[in-house]
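**Q** Got a predicted structure plus its sequence, pasted below:
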Amino acid sequence: MHAGDVLRVGATGLRTRPLRAWLSALGIAIGIAAMISVVGISSSSRAELDRQLAALGTNLLTVQPGTSMLSGEEGVLPFEATAMVDRIAPVYTVAATGAVPDTNVYRSDHIPEGRSGGMNVLAAELDLLETVGGDLAHGAWLNAATARYPAVVLGASAAEQLGISSVGEGVEVYVGGRWFTVVGILEPVALAPELDLAVLVGWEAAAAYLGFDGHPTTVYARAEEAYVEEVASVLAGTANPEAPDEVEVSRPSDALAAKNAVDTAFTGMLLGLGGVALLVGGVGVANTMVISVLERRSEIGLRRSLGATKGQIRVQFLAESLLLSALGGVGGVLLGTAVTAVFAAVREWPAVVPYWASAGGVAATLVIGAVAGLYPAVRASRLSPTEALTAQ
């Protein structure tokens, strides 16, 4: 038979039993849609991460005091750590924060001591916002004037916890037994999430009003992309030449990459579940084809008596199984793509469905259709014309 005849004969069974064919194709479509949507959502998430990293940069490095191997106590960065890091040639911007210990933050001076909500008070240098790639949600960042007076900028989570959604006249917080005016609120900082729950005070104001000792506890440095690894290798010795082993150097973008690796592992698990759903759909197709052979024995006998060969009977039922699976595969790809597009739009991500996933999904359904239809096709071809015509 020609290809057109094979398709026409193979589609006959689908047209005569549309509900059964639709339900069988639906089983395949659900499995493929699950796999496509998992791959698509994962790819869209990675695309968003790549876009975010491209905007934030992967060249941010942080320096923090580590633990002394001899005493077991936490190290201390020298006062000059920021200035010394700034001397590294590929470093083009650097800023530091310093923890102000034993200082709590409250919305009211009537709140009992100890209920600080986990917020940290940090002395901040003026270049901090630019260095970490942060943005303001409201108000303004610290400047040369406000950094010397009792003024604060709240991290996103700190502002939410304090119940402050905007800045303006009379908006104050109680910090270390003194009222500070809120001049700004930050957006969440992706590469420095520790700032989200922080209350940031000017370096001079922290020393004058809160007893800050002037030691930086985190130094943020931006280096030229081509020299990030080289800069990272010398940061510890530069920030604390006397005890480089007591310095920890990290790259915040690695945390996002690690998160992506976890998402990838989770995606693999979901793909396995999608594969199980696809297998169940294949069993449904096989069941449909077996029943079809049993119900159509008279048709098979009539075709055999009119001269159809065993091979033509096999091709007919195999084509029917492949068409049924292909319909489910194409429908599943379209459904999975639609789910990905809607999910990405809700999350404001770029919608990405890899071409290999769509092509692989259709190919997988054809393989399943061939496997599921092979036994029923062989069984149909082995029916003798006399046996088939007399079957009720």
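**A** Ah, there it is.

**Q** Could you use CA atoms for every contact and neighbour count after this?
**A** Noted.

**Q** Go through the protein and flag its longest helix.
**A** Using DSSP state H, we find that the single longest helix of the chain is helix 252-295.

**Q** Remind me what that helix packs against, helices and strands.
**A** If you count contacts as 3 or more Cα pairs under 8 Å, 6 or more residues apart in numbering; DSSP states H and E, helix 252-295 packs onto helix 18-56, strand 60-65, helix 310-347, helix 355-381.

**Q** which of those sits most buried?
**A** Among the helices and strands packed on helix 252-295, the stretch with the highest mean neighbour count (mean count of other Cα atoms under 10 Å) is strand 60-65, at a mean of 24.

**Q** what angle sits between that strand and helix 252-295?
**A** 120 degrees (axes from the mean of the first three to the mean of the last three Cα atoms, to 10 degrees).

**Q** The structure to be compared is supplied as follows:
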Amino acid sequence: MINADKIRQQFPILFQEVNDEPLVYLDNAATTQKPKAVLDKLTYYYEHDNANVHRGVHTLAERATKDYEEAREKVRAFINAKETAETLFTRGTTTSLNWVAKSYGDLAVEAGDEIVISYMEHHSNIIPWQQLAERKGATLKYIEITADGFLDIESAKQQITDKTKIVSIAHVSNVLGVINPVAELAELAHSHGAVLVVDGAQAVPHMPVDVQAINADFYAFSGHKMCGPTGIGVLYGKRELLDQMEPVEFGGEMIDFVNLYDSTWKELPWKFEAGTPNIAGAIALGAAIDFLTEIGLEEIHQHEAELVAYVLPKLLEIEGLTVYGPQDPAHHTGVLAFNLDGLHPHDTATALDMEGVAVRAGHHCAQPLLKYLNVPATARASFYLYNTKADADRLIEAILATKEFFQHGSI
């Protein structure tokens, strides 16, 4: 059982007032806050070990390289990849998915082939495939969503065919709050000779993820959504696929030999990591993994489930409020998108901010999904390991106060 009150003591940013109210931070699907252990790791690196990795033989360079590659091993263990060669450091989920679309996509997809995604994807898992389809003359197809917000498996079986080369799906929706059956989709994709790419940005921070058990061919996630710093992320890929792929970026670090008219690349994983990497970010991501592992991902998942079981029924009781996605808390992650009748979500979010409650408002980089739902935008509250039932109560109180103000002009 998580003691969220104790955990939140490790997050300095949470102890401030916003608009003269104690901050309740519920924008975790956008980015999570950072514990002191991660902040200290960043500071320590820059104050003690700041040097470039891999190419230096002096003490600082050797220490930086050791910590950087130890962080890679922490990533490998965290997602249960077979070997560190299968874990590439990137700028984040967006970069990871772009690498797959450009490198593997250009290798595997030809005119007339199919790429299959779903209506619930983040723009980062739509636009790279749109661009690939355009480059190659391929067809981009969409898996539909059931009336209660789940991925429609029957639609998936219809859309994924022997012409399909790539299936790319979010493990967890950043709007609907559903967990998609990615292992089942992997089996379905593989039965047609396709690969499965998984956008794990909303999954890895919140639940145990085993890429081998899923049998994902590629899996992408970001450090800043899991208590790590911005600008660092991970692309997991099966070795046999990464070995076939060409780097997307070229320059220092990733080379073996450079001649006047041709060059050769380092072995995995370094052939993909051109230039000076985000060394501090990778090392601090390792610290974030240590932090989350000590708490326990299953415990984090259970804590969020308890919060949703507490707050979702309260939201559903508010007259004129619509929650998108499953109405059963057992099938809903800590991501809760909602709208108040007659009120633009930006106004809702602004009013909540006046009460000290930070939520997101807009299309959440999921415009095709919102069009599918026939809404222009939503407000979104998203919970994490440091949130409490008291935070949930503050959310409900702020929504009720907002509703009262816009209906009657007073709070």
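**A** Great, that's in hand. Every value quoted in this text rests on a predicted model; they were computed, and no experiment measured them.

**Q** Need the TM-score from the superposition.
**A** Once superposed, chain against chain, the TM-score is 0.20 (TM-score structural alignment, normalised by the length of structure 1); 149 aligned residues with a Cα RMSD of 7.8 Å.

**Q** quick revisit: can you give me the angle the longest helix of structure 1 makes with helix 355-381?
**A** Here helix 252-295 of structure 1 runs at an angle of 20 degrees relative to helix 355-381 (the same axes, to 10 degrees).

**Q** And the helix or strand following helix 252-295 of structure 1, what's buried?
**A** Following helix 252-295 of structure 1 in sequence order, the next helix or strand is helix 297-305 (DSSP states H and E). Buried residues in helix 297-305 of structure 1, counted by 16 or more other Cα atoms under 10 Å: 297-298, 300-304.

**Q** now residue 307 of structure 2: how far from residue 373 of structure 2?
**A** In this view, residue 307 of structure 2 and residue 373 of structure 2 are 25 Å apart by Cα to Cα, to the nearest Å.

**Q** Compare these two (neighbour count), which wins?
**A** A count of neighbours by other Cα atoms under 10 Å puts residue 307 above the other of residue 307 of structure 2 and residue 373, at 22 against 17.

**Q** Residue 223 of structure 1: which of the helices and strands packed on helix 252-295 of structure 1 is closest?
**A** Closest to residue 223 of structure 1 of these, according to Cα to Cα: strand 60-65, at 6.8 Å.

**Q** and that closest one, what does it pack onto?
**A** Packing contacts for strand 60-65 of structure 1, counted by 3+ Cα pairs under 8 Å, 6+ apart, involve strand 218-223, helix 228-239, strand 247-250, helix 252-295.

**Q** can you redo the ones you listed as TSV with distance to residue 10 of structure 1 and mean neighbour count?
**A** Shown next, in TSV, are these (distance: least, Cα to Cα, whole Å; neighbours: other Cα atoms under 10 Å):
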stretch	distance to residue 10 of structure 1	mean neighbour count
strand 218-223	65	24
helix 228-239	62	18
strand 247-250	62	18
helix 252-295	11	17
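
**Q** Any chance of these in TSV with distance to residue 325 of structure 1 as columns?
**A** Formatted as TSV, those follow (distance: least, Cα to Cα, whole Å):
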stretch	distance to residue 325 of structure 1
strand 218-223	54
helix 228-239	51
strand 247-250	51
helix 252-295	7
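
**Q** Could you point out which of these sits nearest residue 27 of structure 1?
**A** Between residue 27 of structure 1 and these, the shortest separation by Cα to Cα is 4.2 Å, and it involves helix 252-295.

**Q** Measure how that closest one sits relative to strand 218-223, angle-wise.
**A** 80 degrees.

**Q** Okay, buried residues for the helix or strand where residue 293 of structure 2 lies please.
**A** In this assignment (DSSP H and E), residue 293 of structure 2 forms part of helix 279-295. Residues of helix 279-295 of structure 2 classed as buried: 279-293, 295 (neighbour count, 16+ other Cα under 10 Å).
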